[in-house]
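would you be able to build a 3D model of this:
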Amino acid sequence: MTDRDAPLPTPDTLSLLLASQGITAPEAQAAVHAGLQVLQDFLRTFNARDAHAWAQVMNYPHVRFAGEQVTVWDNALDYAASNDLAPLSATGWAYSRWDFIRPVQADATKVHFALQFTRYDTHHRAQQSYQALYVVTLHNGHWGVQSRSSYAGILAPGAAF
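Have a look, this model is predicted:
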């Protein structure tokens, strides 16, 4: 784990979170574990500025609600092609980190996560923090982020950041 990775909830903390949300079925709990791994992969590939690897963490169609826009990508190639992170880097952004990740609903094939992330500069100073809702699904045997809604806004038309 690097200093840019947020630690996942501990087993005890996760058990309490799941119980408090009524996520008690074993298959729903397994889905939460799979979803947490997807979110770690999401942030790892995003911070690596690897648009193609980042696109593989999604399920398609992928939907992002941000600002007053709804953006839909039908496949990984379109997603990767529209995600040059230069505009975000131009703001001074160096990396992002999860502040918290909370599963709020789950079944065997879908998990809703309430979360918050912070963007940092090269001096590890926080730039902005945003709350969001991510939906992670199991689609054709692949766990991926299917949709996201955040208050981060839009830096470039059609971009996913």
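
hey, let's count contacts and neighbours off CA atoms from now on
Fine.

so which elements touch the longest strand seen in the chain?
Looking across the chain with DSSP state E, the single longest strand is strand 126-139. Contacts defined by 3 or more Cα pairs under 8 Å, 6 or more residues apart in numbering; DSSP states H and E place strand 126-139 against helix 26-47, strand 110-120, strand 142-150.

sequence B follows; please return its structure for comparison with A:
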Amino acid sequence: MVDANALFIPQQDSIDETAMTLAALACIDGFTACFNARDLDGMDAHLHFPHVILSGEQLVIWERPGQLPASFFDDLTRDTGWHHTAYQEKHAVLVSPRKVHLRVVYSRNRADGSVITLHRNVWIVTWQDGRWGIKQRSY
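Reported below is the predicted structural model:
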């Protein structure tokens, strides 16, 4: 059982907000590079598990890697014409010890660069087990 009071007491680590933000941004850039390379294992390597996705009001929790089907990218390309994903904006909105909340705006694009969809999300990147990883994504 988690001490409920401890959940709401901020940790008192001294933090270097700039360094933490740069590390979190490098993590999501690595994730997106793997996404664009159609590398499911590489994507999972940039996540922390359990991994939380809040899509609209639907909460999804991935307990372990390997949750996307092997056909994910083939299906995405066939169904939407997706070729690559590109960021329009990414910046930290909250930095706290071992955690950075990022507002990200990115597009899913066709090969000619035209935009299929535009996404505005909040992603939470955490320092856990000696590395930065994406812990939660809200769509």
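
TM-score for this pair?
Overlay of the two chains. TM-score (TM-score structural alignment, normalised by the length of structure 2): 0.82; 125 aligned residues with a Cα RMSD of 1.7 Å.

circling back to that earlier point, so the longest strand of structure 1 aligns onto which residues of structure 2?
Counting by TM-score structural alignment, strand 126-139 of structure 1 falls onto residues 115-128 of structure 2.

quick check: buried residues in the matching stretch?
Neighbour counts over stretch 115-128 of structure 2 (16 or more other Cα atoms under 10 Å) mark 115, 121-127 as buried.

turn those residues into a markdown table, including distance to G81 of structure 2.
As requested, those are exported to a markdown table (distance: Cα to Cα, whole Å):
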| residue | distance to G81 of structure 2 |
| --- | --- |
| V115 | 10 |
| N121 | 22 |
| V122 | 25 |
| W123 | 25 |
| I124 | 28 |
| V125 | 29 |
| T126 | 32 |
| W127 | 35 |
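
quick check: the two most widely separated of those?
Greatest spatial distance among the buried residues of stretch 115-128 of structure 2 (Cα to Cα): V115 and W127, at 32.6 Å.

about what we covered before: which of the helices and strands packed on strand 126-139 of structure 1 sits closest to A80 of structure 1?
In terms of Cα to Cα, the element of those nearest to A80 of structure 1 is helix 26-47, at 11.0 Å.

starting at the chain centroid, how far to the closest one?
9 Å (Cα atoms, centre = their mean, to the nearest Å).

got it, and stretch 99-119 of structure 2?
On Cα atoms, centre = their mean, the centre of stretch 99-119 of structure 2 falls 12 Å from the chain's centre.

for it, how far is the first residue from the last?
Distance across stretch 99-119 of structure 2, first residue to last, is 22 Å (Cα to Cα, to the nearest Å).

contacts for it?
Stretch 99-119 of structure 2 has contacts (Cα atoms under 8 Å, 6 or more residues apart in numbering) with 20-21, 24, 80-95, 120-127, 139.

quick check, W73 of structure 1 in contact with M58.
No - with contact defined as Cα atoms under 8 Å, W73 of structure 1 does not count as touching M58 (9.9 Å).
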